[in-house]
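J.: I'll drop the sequence and a predicted model, then ask my questions.
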Amino acid sequence: MRIDLHTHSNVSDGTETPAELITAAAAAGLDVVALTDHDQTSGWDQARVTAQDLGIGFIPGMEITCQDSHGISVHLLSYLHDPSYQPLLDELAVSLNSRIVRAQRIVERLAEDYPISWELVTEHCQPGATVGRPHIADALVTAGVVAHRNEAFANILSSRSRYYVSHPAINPAAAVRLVREAGGVPVFAHPKAALRGRVVPESTVHEMIEAGLGGVEVYHRDNSAEGKEQLLALASEHDLIVTGSSDYHGTGKLNRLGENLTEPAMLERILAQGTGTSAQLQS
């Protein structure tokens, strides 16, 4: 069974509709796929219907934007949570608003040196979608500043760039607790992705574990080889679920569907813990 538990549609920063994404997942030979748009669940219904039509399993999920006490960005995957749980929705609303303000400030800084505007960025974002740096990257591609998103994130939009702007977001341990309260299963996304920016210290990880962290995304292209070994040791020590995923964004990134996979036994553990909403698996 080929299982990919981390993908994005144009509800956030992917380039395909939820239906197109599920269609691509089926064409890639996946048996089960999770839709995990940033801070949004509005793509679930379309993805679920398409998955049913194509005979592919669907896991509803989301990727929550967090920031630890050291100011380091953390992404938390949530599977099978109740999308109507109001305390979580309240936090997501704050995050979505801060994302917009942050993106506008980044664009203002970039506009001093590059032919980019807020209007150009919004042309690359679907109505109601979660605005983020990937849309700014797409605008930079359109403006001819970079060749693709990966180049933008490696330089101009990296956390080390002078154009970078941080933004307030929920503490990751608090996010873990909210996901659990909503009946979901929290998994730390690409914890050792050093190329993306600073990696959180062990203290942050242990705070998340104490709060109820369910798993760690080990097999991801942005985790270093050494980081994967460290994560496997951590998972063994604390009996955490181990996942592998593509973090697919359509044409927005080089990541390909199914390039990293999750073992069926690990999916079973997620299904056993998640009570907020239902998975849709094919018999």
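T.: Thanks, I have it. Numbering: from 1, shown residues only.

J.: Every contact and neighbour count from this point should use C-alpha atoms.
T.: OK.

J.: quick one: buried residues of the longest helix along the chain?
T.: The longest helix of the chain (DSSP state H) is helix 86-111. Applying a neighbour-count criterion of 16 or more other C-alpha atoms under 10 Å, one finds 88-89, 91-92, 95-96, 98-100, 102-108, 110 buried in helix 86-111.

J.: just stretch 247-258 next, same as before
T.: Across stretch 247-258, burial judged by 16+ other C-alpha under 10 Å covers Asp247, Tyr248, His249, Gly250, Gly252, Lys253, Asn255, Arg256, Leu257, Gly258.

J.: what about the closest residue to Thr277 other than its chain neighbours, neighbour count?
T.: The shortest distance from Thr277 to any non-neighbouring residue, by C-alpha to C-alpha, 6 or more residues apart in numbering, is to Leu80 (5.0 Å). When neighbours are counted by other C-alpha atoms under 10 Å, Leu80 registers 26.

J.: measure Leu80 to Thr36 for me?
T.: Between Leu80 and Thr36 the distance is 11 Å, computed by C-alpha to C-alpha, to the nearest Å.

J.: re earlier: and the buried residues of stretch 247-258 as a markdown table, adding distance to Glu123 and secondary structure?
T.: Output for those, formatted as a markdown table (distance: C-alpha to C-alpha, whole Å; DSSP: H, G, I helix; E, B strand; the rest coil):
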| residue | distance to Glu123 | secondary structure |
| --- | --- | --- |
| Asp247 | 23 | coil |
| Tyr248 | 21 | strand |
| His249 | 17 | strand |
| Gly250 | 17 | coil |
| Gly252 | 15 | coil |
| Lys253 | 18 | coil |
| Asn255 | 23 | coil |
| Arg256 | 25 | coil |
| Leu257 | 26 | coil |
| Gly258 | 29 | coil |
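
J.: Use this one as the comparison:
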Amino acid sequence: MRIDLHTHSRASDGTQSPAELVHAAVAADLDVLALTDHDTAAGWDEAAGAASAAGLRLVRGMEISTRFDGQGVHLLAYLPDPSYPPLAAELERILEGRRSRVPGILEGLRGAGISLTEADVARVSGHSAASGRPHVADALVALGVVADRTEAFDRLLSPGRPGYVDRYAAPLRDMIGLVAAAGGVSVVAHVWGRRHDESPDGRALAELAGLGLAGIEVDHQDHSPAARERLRGIARELDLVVTGSSDHHGDGKVDHDLGCHTTAPEQLERLLDLAAAAALASGRDAPGPV
């Protein structure tokens, strides 16, 4: 069984519709797919319909922007009830942070001699829940300023670059509890990816496990083999679920093909058991897998 628990559609910053993503997953011989768009459940219904028709098992989730001790950390939330008012309000606040930073990004790019408009960004963002840096990157690609998203981020959009603008992210400690209250479970995403040090470290991850963190995304393209082994050891010590995924964005990310990293079936079943227990404890009408 091949299981990919972290993917994105055009509902956030992927380049495929939710249905197209499902069809691509079937073509990639996946048996289970999680749709985890950034800070939104907007693609769930379309993906669920396509998955049911295609015979693919779908796990509904989202990747939530959070901050932990001054660092940005992404949290994968699986099977929460997105209509739970405190969660819905926090997701809207995060999305508004994405939307509101675009004018500042464009102003910074103009200061670097690059003329890009909000209309240019809107042409590539389509039906996403909120335009953000990836869509600015796509607009830069469309104008021929850069070759791909990676170059756009490296040259222009990352911290310290002319087009970088900070934005709101939810407190990680609070968000773990909020996801649980919504009947879902949390897995920290690519926790050591793109960092110069291994942080949050084992002690910090132990604290988060005490707050209800269910797992660590260990097998990810941005983790070196050595980092994966160290994270696997931490997960074992803390009795956390170990997941693996592609972090697929369609054409938006190179070397993140569907199924390039997968989750073991027994780890998925453990995650789903924890989600079922969280839904029962919360009393929420949380969605099960399709």
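T.: Yep, it's here. Just so it is clear, the model here is predicted, and its values are computed rather than measured.

J.: Give me the TM-score for these two chains.
T.: Once superposed, the chains reach a TM-score of 0.94 (TM-score structural alignment, normalised by the length of structure 1), with 278 aligned residues with a C-alpha RMSD of 1.6 Å.

J.: The lengthiest strand in structure 1 vs structure 2, average distance?
T.: Looking across structure 1 with DSSP state E, the single longest strand is strand 57-67. Superposing on structure 2 and averaging over aligned pairs (mean C-alpha distance after the TM-score superposition for structure 1), strand 57-67 of structure 1 comes out at 0.6 Å.

J.: Check the mean deviation of the helix or strand following that strand from structure 2.
T.: Proceeding N to C from strand 57-67 of structure 1, the next assigned helix or strand is strand 73-79, under DSSP states H and E. Taking mean C-alpha distance after the TM-score superposition for structure 1, the mean distance separating strand 73-79 of structure 1 from the aligned residues in structure 2 is 0.6 Å.

J.: Contacts for strand 73-79 of structure 1, please.
T.: By C-alpha atoms under 8 Å, 6 or more residues apart in numbering, the residues outside strand 73-79 of structure 1 that reach it are 36, 59-68, 172, 175-176, 179, 184-191, 198, 200, 270, 274.

J.: which residue is nearest the centroid of structure 1?
T.: The centroid of structure 1 falls nearest to Glu63 when counting by C-alpha atoms, centre = their mean (4.0 Å).

J.: list the contacts for it?
T.: Per C-alpha under 8 Å, 6+ apart, neighbours of Glu63 of structure 1: Thr36, Asp37, His38, Asp39, Gln40, His75, Leu76, Leu77, Ser78.

J.: could those residues be laid out in JSON lines, adding neighbour count?
T.: JSON lines is the format used below for the contacts of Glu63 of structure 1 (neighbours: other C-alpha atoms under 10 Å):
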{"residue": "Thr36", "neighbour count": "29"}
{"residue": "Asp37", "neighbour count": "29"}
{"residue": "His38", "neighbour count": "28"}
{"residue": "Asp39", "neighbour count": "25"}
{"residue": "Gln40", "neighbour count": "23"}
{"residue": "His75", "neighbour count": "19"}
{"residue": "Leu76", "neighbour count": "30"}
{"residue": "Leu77", "neighbour count": "30"}
{"residue": "Ser78", "neighbour count": "28"}
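
J.: quick one: which of the residues you listed is nearest Glu207 of structure 1?
T.: Distances from Glu207 of structure 1 to those, taken as C-alpha to C-alpha, are shortest for Leu76 (13.4 Å).

J.: Please tell me how far the closest one sits from Leu54 of structure 1.
T.: According to C-alpha to C-alpha, Leu76 of structure 1 and Leu54 of structure 1 sit 28 Å apart.

J.: Then Ser84 of structure 1?
T.: Ser84 of structure 1 is 27 Å from Leu54 of structure 1, where distance means C-alpha to C-alpha.

J.: Neighbour count for these two, which is higher?
T.: The neighbour count for Ser84 of structure 1 versus Leu54, taken as other C-alpha under 10 Å, is higher for Leu54 (15 against 12).

J.: residues in contact with the more buried one?
T.: Leu54 of structure 1 makes contact with Thr23, Ala26 under the criterion C-alpha under 8 Å, 6+ apart.

J.: which outside residues touch stretch 137-156 of structure 1?
T.: Contacts to stretch 137-156 of structure 1, defined as C-alpha under 8 Å, 6+ apart, come from residues 114-116, 120-121, 124, 134, 157-158, 161, 163, 195-196, 252-254.

J.: Show me the strands in the stretch 101-250 of structure 1, by range?
T.: Under the criterion DSSP state E, counting those that start in this stretch, the stretch 101-250 of structure 1 carries strands at the ranges 185-188, 215-219, 241-244.

J.: tell me the residue furthest from the middle of structure 2?
T.: Gly113 (31.6 Å).

J.: Asp37 of structure 2 touches Thr15, doesn't it?
T.: No. Asp37 of structure 2 lies out of contact with Thr15 (C-alpha atoms under 8 Å); the separation is 11.5 Å.

J.: Between these two, which contacts overlap?
T.: Ser9.

J.: Burial check on the closest residue to Pro103 of structure 2 other than its chain neighbours, number of neighbours?
T.: In space, Pro103 of structure 2 comes closest to Glu118 once its chain neighbours are excluded; the distance is 7.3 Å by C-alpha to C-alpha, 6+ apart. Counted with other C-alpha under 10 Å, the neighbours of Glu118 of structure 2 add up to 13.

J.: List the contacts of Glu118 of structure 2.
T.: Counting by C-alpha under 8 Å, 6+ apart, Glu118 of structure 2 touches Val102, Pro103, Leu106.

J.: gap between Ala119 of structure 2 and Gly49 of structure 2?
T.: Going from Ala119 of structure 2 to Gly49 of structure 2 by C-alpha to C-alpha gives 32 Å.
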